[in-house]
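>>> For reference, the sequence and a predicted model appear below.
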Amino acid sequence: MMTMKRSVCLRFSCALLFCSAGVVHAGPYIGTQLGYDDYSIGYTDKEPGFGDLDLEGLSASGGAFGVYGGLRFGGEGAFFSVELNAGTGSAEYKETFEAESLHIEAGNSYGLGFLVGTEVNAVQVYGRLGAQRTDFDLDDGISNDSVEDENPWGLRVGIGAELPLNETISLRADWSRTMYDEIVSEDPFSGREFTYEPEQSAFQLGVTARF
């Protein structure tokens, strides 16, 4: 009786192990994703003779859509991927300070990422390190040199996970944080200098197809 119980338990455990062993394929892949962008923007207004005005935590948020594709190396267990992405978003911030205004809008974006991960109970978890470039439209409402179509690069770090549904299709959840280079605009008439320091948090849900 005890031997039979052990045999049943062993077979059940093997079945669970087999079911939880996700299929990890090396090779090319593509995907599409939907998500939410949240930008935190530091803003500094330096006016000669009047000191500096520092505003922290200005927030612009909105929906996002993108595509990605890459090449994956490795097999079962550990893996490494080189990935390109492109997308667009609707994050926007508007504010009026007495007679002055501030408008910040994020648009198209693209970047390169390196993913390193492992498989844990059929879920493929990974870390991300890369660079991202985003198109910003920035208008301080004062200078004639409103900063339009500025494209700063930023360092992107993140984590994510993929759940394989079969040998070719998997579901992805991805979170990242991007710290962009500062953007500087100057009014040549008054000498005022405006500095923007954007940072982005992005959460994406996607579907990946492997070949």
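Yep, that arrived.
>>> Please make it C-alpha for all contacts and neighbour counts, starting now.
OK.
>>> Now do the longest strand anywhere in the chain: which elements does it pack against?
When the chain is scanned for its longest strand (criterion: DSSP state E), the result is strand 51-74. Applying 3 or more CA pairs under 8 Å, 6 or more residues apart in numbering; DSSP states H and E, one finds that strand 51-74 contacts strand 27-47, strand 79-89, strand 92-97.
>>> Check which helices and strands the longest one is in contact with.
Strand 27-47 is packed against strand 51-74, strand 193-210, with contacts defined by 3+ CA pairs under 8 Å, 6+ apart.
>>> Tell me which of those sits most buried.
strand 193-210 (a mean of 19; mean count of other CA atoms under 10 Å).
>>> Now do the end-to-end distance for stretch 137-156.
Counting by CA to CA, to the nearest Å, you get 20 Å between the two ends of stretch 137-156.
>>> Now distance to Gly62 and mean neighbour count too, for the helices and strands packed on strand 51-74, in JSON lines please.
Listed next are the helices and strands packed on strand 51-74 as JSON lines, based on distance: least, CA to CA, whole Å; neighbours: other CA atoms under 10 Å:
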{"stretch": "strand 27-47", "distance to Gly62": "6", "mean neighbour count": "18"}
{"stretch": "strand 79-89", "distance to Gly62": "7", "mean neighbour count": "19"}
{"stretch": "strand 92-97", "distance to Gly62": "7", "mean neighbour count": "13"}
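>>> put this beside the first:
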Amino acid sequence: MTAEVKVIVIGDTNVGKTCLLLTYTTNSFPDSYVPTVFDNYTAPISVEGKAIQMNLWDTSGSDDLDEMRPLSYTDTDCFMICFSVAEEESFERIKTKWVPEIREHCQNDDPRIILVGTKCDIRDSQKLIDTLKKQGKDLVKKESIEIMANEIGAKGFAECSAANQNGLNEVFEMAAKVALGMEDETGDKKDKKDKKDKKDKEKRKHNGSIFKKIFGK
């Protein structure tokens, strides 16, 4: 049986949300930029042997649509907040605009959020990096992304490039897992979970010993 999930893609204008979705669903990078108000895509994906249909919602990041955009948040299984690794402002607005908007309008008290840094191919182009520096800009540091993810309680974070498709499949696989609560536990979270599992196991063993003493079984 195929599971169905709804993933909303949000973020500032011009960070590459539509290119991300079009490239993933058509396997082809779009030739021209077409501003999006709202659009929908579907994509089948298999995660750990489980068939999933992803309903992907593309939204406009325009401030003019702040009242309309949240109407699409109903029954969302995963919010994908996109930012450009070459635009620090789009990254900073995760905390000042996008997360507050989600928390205000989402029905779920604990919305499932992932952070996606787009245009990561720029990290490999010294020419583009130099151009940004001349403009007084810098790339978003990878450590900053991890810190932000922890601060807002994101279920995951990643970078990708629609231009060369680097990391693209991994981003949507992560979104599918998070939407279904199948995300991988890593780092400190995994350590804490392992310790809790061990503690629970010891507690069950202890309770079992008490049971034997009381009932002689």
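Noted; the coordinates are in hand. Just so we're clear, the structure is a prediction, and the values are computed from it rather than from any experiment.
>>> Let me see the TM-score of these two.
The TM-score (TM-score structural alignment, normalised by the length of the first structure) is 0.27; 87 aligned residues with a CA RMSD of 4.9 Å.
>>> quick revisit: any chance you could list what contacts the longest strand of the first structure?
Here strand 51-74 of the first structure makes contact (CA atoms under 8 Å, 6 or more residues apart in numbering) with 25-46, 79-93, 104-105.
>>> swap the cut-off to 6 Å and go again
Strand 51-74 of the first structure has contacts (CA atoms under 6 Å, 6 or more residues apart in numbering) with 26-46, 79-93.
>>> Can you lay out the helices and strands packed on strand 51-74 of the first structure as JSON lines showing distance to Leu55 of the first structure?
Converted to JSON lines, those look like this (distance: least, CA to CA, whole Å):
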{"stretch": "strand 27-47", "distance to Leu55 of the first structure": "5"}
{"stretch": "strand 79-89", "distance to Leu55 of the first structure": "24"}
{"stretch": "strand 92-97", "distance to Leu55 of the first structure": "12"}
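>>> which stretch among those strands comes nearest Asp174 of the first structure?
Using CA to CA as the measure, strand 27-47 is the one of those that comes nearest Asp174 of the first structure, at 9.1 Å.
>>> Nearest approach to Arg6 of the first structure belongs to which of the helices and strands packed on strand 51-74 of the first structure?
strand 79-89 (35.2 Å).
>>> now the closest one, how far from the centre of its chain.
Computed by CA atoms, centre = their mean, to the nearest Å, the separation of strand 79-89 of the first structure from the middle of its chain amounts to 9 Å.
>>> one step back: what would the helices and strands packed on strand 27-47 of the first structure look like in JSON lines with distance to Thr118 of the first structure?
Conversion of those to JSON lines gives the following (distance: least, CA to CA, whole Å):
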{"stretch": "strand 51-74", "distance to Thr118 of the first structure": "10"}
{"stretch": "strand 193-210", "distance to Thr118 of the first structure": "17"}
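>>> Please identify which of the ones you listed is closest to Ser7 of the first structure.
Ranking these by proximity to Ser7 of the first structure (CA to CA) places strand 51-74 first, at 34.4 Å.
>>> chain center to that closest one, what's the gap?
The chain centre lies 6 Å from the centre of strand 51-74 of the first structure; the measure is CA atoms, centre = their mean.
>>> what angle sits between it and strand 27-47?
Calculated by axes from the mean of the first three to the mean of the last three CA atoms, to 10 degrees, strand 51-74 of the first structure forms an angle of 170 degrees with strand 27-47.
>>> okay, the angle between strand 51-74 of the first structure and strand 193-210?
20 degrees.
>>> got the angle for strand 51-74 of the first structure vs strand 92-97?
Put simply, strand 51-74 of the first structure runs at 170 degrees to strand 92-97, going by the same axes, to 10 degrees.
>>> quick check: angle from strand 51-74 of the first structure to strand 79-89?
When the same axes, to 10 degrees is applied, the directions of strand 51-74 of the first structure and strand 79-89 differ by 140 degrees.
>>> count of neighbours near Glu143 of the second structure?
When counting by other CA atoms under 10 Å, one arrives at 9 neighbours for Glu143 of the second structure.
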